[in-house]
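Engineer: The following block contains a protein sequence and its predicted model.
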Amino acid sequence: MPDWSYHSIFKPILFRLPAKLARNLTLQAMGGLSRMPGGTFVIKTMGHFEQSPVLQDEIAGVPIPCPVGLSGGLDPQGTAHKALAQLGIGFIELGPVTVREVRCDEAIVRVPEQEAIVYADGYANDGADAIAARLRKGTGHRLPHFVRLRPMPGSSPREALLQQQELLEKLAPYAAGFYIDGLAEGWPPDETLAYLREVRQLAAAAGKPALLYVPPQLPEGTLRELAAQLPGWSGVAVGEALREEDSRRIRVGGSGVLSAQLSLVRRLRSAGAGTIVAAGAVSQPQDALELLAAGANSVQLHSGLVYAGPGLPKRINEAILYERIRETEEPQPPSFWANWGWMYLLGLSMMIGGVLAWLIASTSVLLPYDETFLGVSRSVINRFNGHIIHFMSHDRITLAGTMISIGIFYSQLARHGLRFGLHWARTALMASCTVGFSSFFLYLGYGYFDPLHAAAAAVLLPMLLLTLRGLKDAPSRKPPGVRNDRVWRRAQWGQCCFVVLGFGLAVGGLTIAFVGITSVFVPTDLAYLGVSAQQLAEWNERLIPLIAHDRAGFGGALFSLAVAIAGSALWGVNQGESWLWWTFLWGGIPGFAAGLLVHFHIGYTDFIHLLPVYIAVLLYASGLYLMHPFLVRRAGKGTETDATTTTAETATTTAEPI
């Protein structure tokens, strides 16, 4: 469920359902997919987040692959942890955890205007035994867990201390570290401080890092009293929720929590706190950057994943990565002949070959070796049926247009992607080339060997092999988009159009290739020709193999183009990548022009036959229109602020700290 599908398809549906039902459906769907064979591969493919060594960090000595964590309240049963671990999460909080189960069957409430979520009970959890049993079975991922330990509601400090000792004993084998909760239990300050000192000693005896869990609106006086204790803790986790007055209801997210966290993080950093984890209130990459700039070492996500979408961890990591490398010296890109230049030449060769194929298909149509194979000339075929040559022309012109489109994508992805080490561009190119070269064998489906296609493959394959030499991945040096503004949300719809277009073309290419190597014709083809397949075979037994070769070849080429389009749309849509918008524009024109113009030129205008093309053109035009401001406008330049964000930034809260 990447952002482009979440915002355009799933979120409008889910937000019409009760919040708890929507959450359960989403988590069960993601968790179910991750447990299926190949499920995590699908999730990784759709999200395509590549961990960079530059993002590696630690929390109180515990190594983490990136400084973006998952809040315990988002998925309290761990239903989708295995799936979420593939999206750019570096660590996972479990909790709050109490010694016994705390049930809450009341509804979860969304507050969309503030991008907040209200829970009826901040203590709700399955209890230590159930959580330990779940961890004992395995989680399906290798990310470290930080367990938030909380006293049972209404406990005294002495009771809470005994509970924490029990929790530590039960959960220490499965935890990388602990968040120690208790500052919001309403105890007298001196008893609270004494409780924290004793719990810290218990955690130290367990041999695991212990971070003090601090409410997001900690009074200045309490912070001064805690200051002397802070050096004894492994770090501090700044809480994610505000509690309503005289209630166990909590509100997660919203500007009130974010502003309180920013203030508290600065105060804690000034007070000498070590590791600081800022939990919750992050709904866009800019929020995370502000918390890190204020002094946090890492952030945790909760409500932001609900409102911004599952792509938020990846976007935050990309923003952090850019900030970490922006001041470093930019490596020199490889020379043209090192690797990427060969792919550029391969694309250029495809364009030249496509133009030549278009010229031939629009004039003589048949090459001399085609006539030799058939044993008859073009004029003889025309005397038998005047539509056959036109029909073959329509197959070959559409193939030619597709070749030109592929060439444009390959050359652009090489120049702007491979040249600068963009992993997604390499993946898209290699997947498309693998499909394209493999489709050569489809030409043999009916026993017709095309020497020109074989010669082209023999020339192009070495270029592909030379491209593979010394390819290295490197992070993008372009500033990413960091705000969930209207331009970004509009681009999600445009990205959805192009992803659907890519997958639609893939289905079309596979269908055409399959038809080409089996029945060869669809009913509308025979209606246009005015003869049956049997009559064609009876007239010349080699005619159908020749047509099959054209159809299978076009199907394979279309599938190869579809992979390039889908890969670029899935992984390459980042703010300011104007070259990609122009690649979509110019890369689509030859294919669509060939597919439409030749049909009208030869009079093959059956509406049902052309309906997929009409739908594809609509998706193509809509996607270009919707993505233009996001791709062409540079990140941070004239970004339009969303009204919802503005409202959230100015909203105030009367909630008490939890």
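Structural biologist: That came through fine.
Engineer: hey, let's count contacts and neighbours off CA atoms from now on
Structural biologist: Noted.
Engineer: continuing past the helix or strand hosting Ser263, what's the next helix or strand?
Structural biologist: Applying DSSP states H and E as the criterion places Ser263 in helix 255-270. Under the assignment DSSP H and E, the closest C-terminal helix or strand after helix 255-270 is strand 275-279.
Engineer: The next helix-or-strand element following that following strand packs against which elements?
Structural biologist: Once strand 275-279 ends, the next helix or strand along the chain (criterion: DSSP H and E) is helix 285-294. Packing contacts for helix 285-294, counted by 3 or more CA pairs under 8 Å, 6 or more residues apart in numbering; DSSP states H and E, involve helix 255-270, strand 298-301, helix 312-325.
Engineer: Specify the angle between the last one and helix 285-294 in degrees.
Structural biologist: Between helix 312-325 and helix 285-294, the angle formed by their directions is 50 degrees, by axes from the mean of the first three to the mean of the last three CA atoms, to 10 degrees.
Engineer: Mind listing what's buried along the lengthiest strand in the chain?
Structural biologist: Scanning the chain for the longest strand, with DSSP state E as the assignment, gives strand 91-97. Residues of strand 91-97 classed as buried by neighbour count (16 or more other CA atoms under 10 Å): 91-97.
Engineer: okay, now the one to match up with it:
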Amino acid sequence: MLYKNIAKPVLFRMDPEQAHHLTIDGLHTVGNVPGGRRLLRAMYGVRPCPELQTELWGIRFDNPVGLAAGLDKNAKAVPGFSNIGFGFMEVGTVTPKLQEGNEKPRLFRLPPDAALINRMGFNNVGIDGMKRNLRNQGHRSIPLAINIGKNKTTPNEQAEDDYRACIRALYGYGDFFVVNISSPNTPDLRNLQHGDDLSRLLAAVIGEIQAQHAKFGGRQKPVLVKIAPDLTPEEVEYTVATIDRSGVSGIIASNTTLSRDGLSHENRKETGGLSGRPLTERSTELIRTIYRLTDGKLPIIGSGGIFTAEDAYEKIRAGASLVEVYTALIYEGPGLLRKLNDGLKTLLRKDGFSRISEAVGSAHRSK
């Protein structure tokens, strides 16, 4: 109620990107003092529940709801986000070199559609800046994924060099990595989802992961691939098969969409990637398809239009082992996380499941 009645009206009167930076800066400040972290846990924290705990790739997740990439692009507020109820979080997308991104304005709200459109263009402080932020911050209590991409000026033929540079610089700081080849806001980036480019890129990424594992020891860190929701059925089949053969650890479905179907707000005319409620069913259907194509053997993180526990549960039943939110957090505030977790517990019990892992892909088994 505090967010919806006080914070949101103030933030929604501001330019969206200005509000974004204010939120990140506030979480950075509060999350980097012990008293602040305790306050965040008291206000928004989610109590661990055995039913919602799961393990993937040797990593324990206290609950299946994570923060999608794009909100904390520079890993500036990791301790803050770690204490408001997330089960894990993604930071980035980060590129090797600092990048200003596209011209402003580049972030737009569509309130009647419960959506956002962004054309940020991988604005970030680069691998050195992210490394500095992660090194200088306080303790984090949840698994951290680092979402990596290529600089705008790097041609696709040399893209693998950028992805390898990100892994090489940040391997010691993340629990797993996400290869972003699906943002619509970097020219030609989505072309890396197709053909020999994808095979070559993933081979290079896996090779770098293995090289860093040999250097650091311990558990080899997982790497996932984030794909677009706008692929044709034939493209989905080919892309998923290529990813499956590559040896990566999983898929995130999905990134933002270029579709504008059913939108009512005037900002629908803006270019960029659309996220939020209009993506709910599209991303769930993509999860369903990936699960079917891989016989449920390749873990999926579901992202796109999750506003309610029912939305999250549908993605889990379709085949997602974990889920991520972003746009709903902007519209609903941090209280969303407690609602999602409480709702998921209720839905699990209703269907007779004792663990979240038992519900993964259950829609396929019930057919």
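Structural biologist: Great, that's in hand. Everything numeric in this text was worked out from a predicted model, so none of it was measured.
Engineer: still on that earlier bit, the longest strand of structure 1 vs structure 2, average offset?
Structural biologist: Here the mean offset of strand 91-97 of structure 1 against structure 2 after fitting is 1.1 Å, by mean CA distance after the TM-score superposition for structure 1.
Engineer: Where does that strand end up in structure 2?
Structural biologist: The alignment of strand 91-97 of structure 1 onto structure 2 (TM-score structural alignment) covers residues 88-94.
Engineer: List the contacts of the matching stretch.
Structural biologist: For stretch 88-94 of structure 2, the surrounding residues in contact (CA atoms under 8 Å, 6 or more residues apart in numbering) are 61, 63-75, 81-82, 122, 124-127, 130, 142-149, 166, 180.
Engineer: Could you do stretch 15-24 of structure 2 as well?
Structural biologist: Applying CA under 8 Å, 6+ apart, the contact partners of stretch 15-24 of structure 2 are 11-12, 71-72, 76-77, 106-109.
Engineer: at 6 Å instead, please
Structural biologist: When contacts are defined by CA atoms under 6 Å, 6 or more residues apart in numbering, stretch 15-24 of structure 2 is touched by residues Leu11.
Engineer: whereabouts in structure 1 does that stretch align?
Structural biologist: With TM-score structural alignment as the criterion, stretch 15-24 of structure 2 aligns to 18-27.
Engineer: repeat for stretch 196-203 of structure 2
Structural biologist: Mapping stretch 196-203 of structure 2 onto structure 1 (TM-score structural alignment) gives residues 190-197.
Engineer: once aligned to structure 2, how far is that stretch on average?
Structural biologist: Stretch 190-197 of structure 1 sits 2.8 Å off on average (mean CA distance after the TM-score superposition for structure 1).
Engineer: one step back: among the contacts of stretch 88-94 of structure 2, name the ones in strands.
Structural biologist: In this view, those that belong to strands under DSSP E are 61, 65-67, 144-148, 180.
Engineer: Which among the residues you listed count as buried?
Structural biologist: When these are checked for burial by 16+ other CA under 10 Å, the buried set is 61, 65-67, 144-148, 180.
Engineer: Output the residues you listed as CSV; include the columns distance to Leu201 of structure 2.
Structural biologist: Output for these, formatted as CSV (distance: CA to CA, whole Å):
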residue, distance to Leu201 of structure 2
Phe61, 29
Val65, 29
Gly66, 26
Leu67, 25
Leu144, 23
Ala145, 19
Ile146, 17
Asn147, 15
Ile148, 12
Asn180, 11
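Engineer: which of these lies closest to Leu189 of structure 2?
Structural biologist: Using CA to CA, Asn180 is the member of those that lies nearest Leu189 of structure 2, at 8.7 Å.
Engineer: For that closest one, which residues are in contact?
Structural biologist: Neighbouring residues of Asn180 of structure 2 by CA under 6 Å, 6+ apart: 148-149, 226.
Engineer: switch the cut-off to 7 Å
Structural biologist: 147-149, 225-226 (CA atoms under 7 Å, 6 or more residues apart in numbering).
Engineer: do the same with Lys97 of structure 2
Structural biologist: Neighbouring residues of Lys97 of structure 2 by CA under 7 Å, 6+ apart: 126-127, 151.
Engineer: just Asp175 of structure 2 next, same as before
Structural biologist: For Asp175 of structure 2, the contact set (CA under 7 Å, 6+ apart) comprises 143-145, 221.
Engineer: Matching it against structure 1, which residue comes up?
Structural biologist: In structure 1, Asp175 of structure 2 lines up with Ala176, judged by TM-score structural alignment.
Engineer: any idea how far that match lies from Ala296 of structure 1?
Structural biologist: Ala176 of structure 1 is 19 Å from Ala296 of structure 1, where distance means CA to CA, to the nearest Å.
Engineer: And Ile615 of structure 1, by the same measure?
Structural biologist: Taken as CA to CA, the span from Ile615 of structure 1 to Ala296 of structure 1 is 48 Å.
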